[in-house]
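Undergrad: okay, predicted coordinates and the sequence, questions at the end:
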Amino acid sequence: MKKLIVLTTALSSLSLAAQAEEVTLMSWGGAYATSQIEGYNKPYTAETGVTVNMVDADNPATPVKAMVEAKNVTIDIADVEYADAVRMCDEGLLETIDHSALPAAPDGTPAAEDFLPGALTDCGVANIVFSTVFAYDTTKFPTAPTGIADFFDTEKFPGKRGMRKGAKANLEMALMADGVPAAEVYATLDTPEGVDRAFAKLDTIKADTIWWEAGAQPPQLLADGEVAMTTAYNGRIFAAAVNEGKPFQVIWDGQVYEYDMFVIPKGTPNLEAAKKYLAYATGTKPLAEQAKWISYGPARKSSGEFVGLFNDGKTEMAPHMPTAAANLTNALASSYEFWVDHDSELNERFNSWLAAN
């Protein structure tokens, strides 16, 4: 009888431990967070019983850095931009990741060979390829804009503009709008004259610009009529157009595309659980499943064949991906090396420029 009681108690303890296990993911909110909930979190909970909590942030890198430095980490996984993942890793703020622990492709190809080039770093695993594009309200213009130069042409295309409040992507798009070929953007931006040129181009629309900080804001600015055009993450515009029927159109010319990365903050309270979740979420099929909810490309080659229709059952996803051939005609791959080296100085200049009359 005593043995039975001990056994029952032990089993109950294991059951309670399983029920109590959970991980917390900090991400960007809105349609993007929904895609992660549907593509990763719900299937993971169904398969493992582990609860996945979501926390939203305008830019998760900022609170992650603050948490680790304060030694008060309350999340387990974060979704951050590539340059932030590399920089925070260099600063010792993130756990290193064993790439051999990531699942192989369905045909057995090791993860290190299946992820797209550059998608694995010491402290990060890419999940998506996203793009900063510009989009417009099709009801506002009898003649449609066709290229990045039109975004900066308020005479031909009058109306307010929306732009992310920061240097990254804005400076690159400004140079492309000013005639710099995509292949020469970073060489130009790596000179004082190139930086001056980018800010001079931004000067031309500064008085007509509303600045946004969270990814959910640009489609809302368009929907409210506060802007006629805005830069935005391509998936947010897709979600507004397809899910909500908004008259929004993406212009791919001048897009700046990059990876988003999963990282594990140093000092996470649930390190092993975080590693298990990360391995699951960056598997071939979960990455493909996320792409059924938002138009961001999976970071694994093997995911491509599993991406078909949007969750509405009728919209082909491929043409809406940043990596579609037709969308890469005048596209720029964001240089994480450049931004790791220049982020602080260029954002300081951007903030000073923004504050000046």
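TA: Perfect, thanks for sending it.
Undergrad: alpha carbons only for contacts and neighbour counts from here, please
TA: Will do.
Undergrad: pretty sure residue 300 sits against residue 116.
TA: Yes - Residue 300 is in contact with residue 116 according to Cα atoms under 8 Å; the separation is 5.7 Å.
Undergrad: so what's the residue count around residue 36?
TA: Neighbours of residue 36 under the rule other Cα atoms under 10 Å: 23.
Undergrad: so it: helix, strand or coil?
TA: Of the three states, residue 36 takes helix under DSSP: H, G, I helix; E, B strand; the rest coil.
Undergrad: let's bring in a second one:
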Amino acid sequence: MIFKKTLMATTALTVAASGAFAQDMADSMTIVSWGGAYQSSQQKAYSEPYVAMHPDVSVTWDESSNEAVAKLRAMNEAGNITWDLVDVVAADAIRLCDEGLAMEYDPEELLAPGDDGSSAEDDFGDLIVSDCYIPQIVYSTTFGYRTDMVPEGVEPPSQICDVFDVEKYPGKRALEKRPINNMEWALLCDGVAKDDVYDVLETAEGQDQALAKLDTIKDDVIWWSAGADTPQLLADGEVFMGSTYNGRLYSVIVEQEQPVAMMWDAQVFDLDGWIIPTGLPEDRLARVKDFVKFATDTTRLADQAKYISYGPARASSAPLVPEDMKQHMPTDPANAGNTFLYNYSFWADYRDDIDAKFQSWLAK
């Protein structure tokens, strides 16, 4: 009888503690991402199954990742952090971490181990490029072009420097309204060796050289800010070629069946992942941690690859990627013959200064 009473008391305490823990978690989250096909893949792979498991939780999506650094700085200044989880590229994560705006974490504490038995730290490996960064996917920025706009008798564009050849390939180009990638491609097509690009770009003369090369096509450029812009411009036939993320081009080519083809040459590899803003109240932080552990496990990262052609950041997720999707991945050997490796540290150090110079050039 004493044992039965003790067992009942222990069970009651366990249930009470469990309920208290659940009550200590916020019942809503605001997650920041990039919109379009990428955000849709996150919703299908991460938030929808999480909410199905936790029907009392609501998730609001904000498509402001392109402005994440500036907005988090402003929120911190105002002492009002309204975002719970933010999707950023690696260089921005490094900046936010350096400025104390992103929370440092222990991978073994926050993240689930791999389904193959590996530790979280080993499973993500070198892709954890910052103490604050939780990688999700490997993607590339590359070019798509309209196959029906290739001039008669001319080979389709296949090299990065074809972007700068407006005589052979006339028509509008879509380029992102920021220096990243554009400056590197400009230097490559102005004769700078791949291994020397960042050494040149850290000098004022190298920056001027890149802008001078971009000047040669400036009148033919439509500048984009959102990842969905170039796919729409290509679908509408408003540009002949344009840069964007490889997953957005996959959507336009495979899902929308538009007359668009990929140009993989000098695709720029990059990472995308989460940061947790510093200064969250404990109930919101507890909810975010619970979500992140779920959303970055082996199965969930592989699930995202069902909806968009980005490589999962976990090694243990790779074998689970559907076979028909692997050929569309930027890391597929057939697509990775000539890649350009993005330098996270360089852009974390030089982004603000080169941004100002680029925007001044744009305004001329």
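TA: Arrived safely, thanks for sending. Predicted model, so just to flag it, every value in this text is computed and none were measured.
Undergrad: and residue 300 and residue 116 of the first structure? Which one has more around it.
TA: Taking other Cα under 10 Å, residue 300 of the first structure and residue 116 do not tie; residue 300 has more neighbours (26 against 17).
Undergrad: now the alignment partner in the second structure of the more buried one. Nearest residue, chain neighbours left out?
TA: In the second structure, residue 300 of the first structure lines up with residue 314, judged by TM-score structural alignment. Distances taken as Cα to Cα, 6 or more residues apart in numbering place residue 124 nearest to residue 314 of the second structure, at 4.9 Å, with adjacent residues excluded.
Undergrad: number of nearby residues for the one you found?
TA: Neighbours of residue 124 of the second structure under the rule other Cα under 10 Å: 22.
Undergrad: contact partners for it?
TA: 135, 313-315 (Cα atoms under 8 Å, 6 or more residues apart in numbering).
Undergrad: at 7 Å instead, please
TA: 313-315 (Cα atoms under 7 Å, 6 or more residues apart in numbering).
Undergrad: those in strands, which ones?
TA: Applying DSSP state E to those, no entry is found in strands.
Undergrad: which of the residues you listed show up in the first structure as well?
TA: Compared against the first structure with both residues aligned by TM-score structural alignment, their matches' Cα atoms under 7 Å, these retain 313-315.
Undergrad: so who does residue 239 of the second structure touch?
TA: The contact partners of residue 239 of the second structure, taken as Cα under 7 Å, 6+ apart, are 171-174, 233.
Undergrad: of these, buried ones?
TA: 172-174, 233 (16 or more other Cα atoms under 10 Å).
Undergrad: burial check on the counterpart of residue 41 of the first structure in the second structure, number of neighbours?
TA: Under the alignment (TM-score structural alignment), residue 41 of the first structure pairs with residue 47 of the second structure. Using other Cα under 10 Å, residue 47 of the second structure has 22 neighbouring residues.
Undergrad: kindly report the same for residue 20 of the second structure.
TA: Neighbours of residue 20 of the second structure (other Cα under 10 Å): 11.
Undergrad: so it: helix, strand or coil?
TA: helix.
Undergrad: with residue 264 of the second structure instead?
TA: Looking at residue 264 of the second structure with three-state DSSP, the answer is strand.
Undergrad: quick check: closest non-adjacent residue to the aligned residue in the first structure for it.
TA: In the first structure, residue 264 of the second structure lines up with residue 252, judged by TM-score structural alignment. If the residues on either side of it in the chain are set aside, residue 252 of the first structure comes closest to residue 327, at 5.5 Å by Cα to Cα, 6+ apart.
Undergrad: which parts of the first structure are strands?
TA: 22-27, 51-56, 77-81, 125-137, 161-164, 209-212, 229-233, 248-263, 297-298, 332-333.
Undergrad: can you add distance to residue 111 of the first structure and give the ones you listed back as a markdown table?
TA: Formatted as a markdown table, the strands of the first structure follow (distance: least, Cα to Cα, whole Å):
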| stretch | distance to residue 111 of the first structure |
| --- | --- |
| strand 22-27 | 22 |
| strand 51-56 | 24 |
| strand 77-81 | 19 |
| strand 125-137 | 10 |
| strand 161-164 | 34 |
| strand 209-212 | 36 |
| strand 229-233 | 27 |
| strand 248-263 | 15 |
| strand 297-298 | 13 |
| strand 332-333 | 22 |
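Undergrad: so which of these comes closest to residue 191 of the first structure?
TA: The closest of the strands of the first structure to residue 191 of the first structure is strand 332-333. By Cα to Cα, the value is 18.2 Å.
Undergrad: state the span of the second structure onto which the closest one is aligned.
TA: Residue span in the second structure matched to strand 332-333 of the first structure, by TM-score structural alignment: 340-341.
Undergrad: how much does the matching stretch stray from the first structure?
TA: Aligned to the first structure and superposed, stretch 340-341 of the second structure gives a mean residue distance of 1.3 Å (mean Cα distance after the TM-score superposition for the first structure).
Undergrad: any residues touching that stretch, and which ones?
TA: Here stretch 340-341 of the second structure has contacts from 266-269, using Cα under 7 Å, 6+ apart.
Undergrad: could you dump these to CSV with distance to residue 290 of the second structure and neighbour count?
TA: Shown next, in CSV, are the contacts of stretch 340-341 of the second structure (distance: Cα to Cα, whole Å; neighbours: other Cα atoms under 10 Å):
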residue, distance to residue 290 of the second structure, neighbour count
266, 38, 24
267, 35, 27
268, 32, 23
269, 29, 19
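Undergrad: which one of those residues sits closest to residue 130 of the second structure?
TA: residue 269 (16.9 Å).
Undergrad: does the closest one really touch residue 140, like I thought?
TA: Yes - between residue 269 of the second structure and residue 140 a contact is recorded at 4.4 Å, counting by Cα atoms under 7 Å.
Undergrad: shared neighbours of the two, which are they?
TA: With Cα under 7 Å, 6+ apart, residue 269 of the second structure and residue 140 have no common neighbours.
Undergrad: quick one, what contacts the residue nearest the centre of the second structure?
TA: What sits nearest the mean C-alpha location of the second structure, by Cα atoms, centre = their mean, is residue 272, with 3.1 Å. Applying Cα under 7 Å, 6+ apart, we find residue 272 of the second structure in contact with 87-90, 135-138.
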